[in-house]
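Undergrad: Quick check, what structure comes out for this input:
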Amino acid sequence: MSSSPAPPMTVPEGAEKCTIAAGCFWGVEHMYRKQFGNKGLYDARVGYIGGDSSNPSYRAVCSGRTGHAEALQVLYDPKQVNYRTLLEFFYQMHDPTTANSQGPDVGSQYRSAIFYHDSEQEKIARNITSKVNQEWWKGKVVTEVLPAGQWWDAEAYHQLYLDKNPAGYECPSHFIRRFAPLSE
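TA: Below is the predicted model of the structure:
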């Protein structure tokens, strides 16, 4: 497998970013592409964020010593889908109640986190996290809400991994949970 970096993402005019970590990034990317592929998603990239090492490799992140999380960065059209909807989906598609793990994947690289890009995103992320903690997950949410620092694209072979490898590994905790709509 090649360890070359993925080509950079082209950012269309007016596009916004949503950066989240919800365990193994292959399944997270696959689920977001499936859910929002024709509903405002321009692109989704897997990569690393939240740590203290520069240009980390997958192997280094998997060691748990970089501080980085496996994450997804979604580039979306806010005229077609809003940040709140992307975060509500985030809380439906993974288990935000387990610290540093998703299913059998254990380590800080598999933590649940929202990395906001501006004060408006921070406000929405904290509000949604509070609501889902009260209404859906009954006080058990451990998701971190943090400023987005430096993003590092994962190696090219990780991008669209489950599209290229349909029988590849998917974390068993990645599935859609059904909840009543959140209060406004």
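Undergrad: use CA for all of it now, contacts and neighbours both
TA: Will do.
Undergrad: This structure: strands as residue ranges?
TA: Ranges of strands within the chain are 16-22, 41-49, 69-76, 101-102, 105-106, 112-116, 144-147, 152-153, based on DSSP state E.
Undergrad: Against Trp152, how distant is Asp52?
TA: 11 Å (Cα to Cα, to the nearest Å).
Undergrad: Which one of these two is surrounded by more residues?
TA: The neighbour comparison of Asp52 against Trp152 (other Cα atoms under 10 Å) goes to Trp152, with 22 against 13.
Undergrad: which ones are touching the residue nearest the centre of the chain?
TA: Geometric centre of the chain, nearest residue: Ile20, 2.9 Å, by Cα atoms, centre = their mean. Counting by Cα atoms under 8 Å, 6 or more residues apart in numbering, Ile20 touches 71-73, 90, 112-115.
Undergrad: Please apply the same query to Ala22.
TA: Taking Cα under 8 Å, 6+ apart, one finds 28, 70-71, 90, 94-96, 102, 110-113 in contact with Ala22.
Undergrad: let's see 7 Å
TA: The neighbourhood of Ala22, defined by Cα atoms under 7 Å, 6 or more residues apart in numbering, consists of 28, 71, 94, 110-113.
Undergrad: One more, please, to line up against the first structure:
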Amino acid sequence: MAAMPSFFARLARPFSTSMRLAPEGGAQNYPANAQKATIAAGCFWGVEHMYRKQFAGQGLLDAKVGYIGGDTKNPSYRSVCSGRTGHAEALQVIFDPDKVSYRQLLEFFYKMHDPTTADRQGPDWGSQYRSAIFFHDAEQETIAKDVTEKANKQWYKGKIATEVIPAGEWYDAETYHQLYLDKNPGGYECPSHFLRKFPPLE
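TA: Here you go, the predicted model:
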């Protein structure tokens, strides 16, 4: 779909009164070594779609879209779209570190969106569309900062505006947002979501 002006892009997205899943979702039967990665890179429909396509069968155990980074309890999609909750549209990936590393997931993150535009991806603007890595422990923080520093130097020439911050409370997005582009192949996709052809980070 061609890019729409940001105002109309936001209006064109469906709102729903569907109930959200509970924060952190339900219990899942993940392997004991499963780890969690949480990132924000603009409209979460396209972010989820690209991660599932890239890592299906290669260590991705599950992925869900939701809200993180703000101070509003139990936010709805409509409230997050207002830009007043502090939350970002985000993706949370559950992965098998024996098959794909956290570093690989973050290198892909820096290839699949534009991390140089603060609070904006393509025609979508506002803090809910910011670029951010939400780390879950000290090891993830170290890796996130290292990958960010290298990508900033080697790929983006010092222009990265991505936040690297501790993960706060996560809220699953409403059910109809999960796997949205699989269910709606003609749905809106942010034009900044495509895989950039960068050389490997050194």
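Undergrad: sorry, back to before: could you dump the strands of the first structure to CSV with distance to Arg177 of the first structure?
TA: Output for these, formatted as CSV (distance: least, Cα to Cα, whole Å):
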stretch, distance to Arg177 of the first structure
strand 16-22, 14
strand 41-49, 21
strand 69-76, 19
strand 101-102, 15
strand 105-106, 19
strand 112-116, 16
strand 144-147, 20
strand 152-153, 28
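Undergrad: ranking the ones you listed by burial, who's on top?
TA: strand 69-76 (a mean of 27; mean count of other Cα atoms under 10 Å).
Undergrad: I figured Tyr110 of the first structure hits Ala99, correct?
TA: No. In this structure, Tyr110 of the first structure is not within contact of Ala99 by Cα atoms under 7 Å, at 8.6 Å.
Undergrad: more crowded one of the two?
TA: Tyr110 (26 against 17).
Undergrad: Give me the aligned partner of that one over in the second structure.
TA: Applying TM-score structural alignment, one finds that Tyr110 of the first structure aligns to Tyr129 in the second structure.
Undergrad: what's near enough to touch that match?
TA: So Tyr129 of the second structure contacts 41-43, 88-89, 119-121 (Cα under 7 Å, 6+ apart).
Undergrad: let's see it at 6 Å
TA: Contacts of Tyr129 of the second structure were listed using Cα atoms under 6 Å, 6 or more residues apart in numbering, and they are 42, 88, 119-120.
Undergrad: cool, Thr97 of the first structure as well?
TA: With Cα under 6 Å, 6+ apart, Thr97 of the first structure has these contacts: 140-142.
Undergrad: for Met112 of the second structure, same thing?
TA: Shown in contact with Met112 of the second structure (Cα under 6 Å, 6+ apart): 193-195.
Undergrad: Over in the first structure, tell me which residue corresponds to it.
TA: Match for Met112 of the second structure (TM-score structural alignment): Met93.
Undergrad: How about Thr142 of the second structure?
TA: By TM-score structural alignment, Thr142 of the second structure lines up with Lys123.
Undergrad: what about its match, distance to Pro147 of the first structure?
TA: Distance from Lys123 of the first structure to Pro147 of the first structure, by Cα to Cα: 11 Å.
Undergrad: Kindly report the same for Ile20 of the first structure.
TA: Distance, Ile20 of the first structure to Pro147 of the first structure, using Cα to Cα: 11 Å.
Undergrad: neighbours around Arg65 of the first structure, how many?
TA: Going by other Cα under 10 Å, the residues that sit close to Arg65 of the first structure add up to 14.
Undergrad: corresponding residue for Asp90 of the second structure in the first structure?
TA: Careful, residue 90 of the second structure is Ala and not Asp. Using TM-score structural alignment, Ala90 of the second structure sits opposite Ala71 in the first structure.
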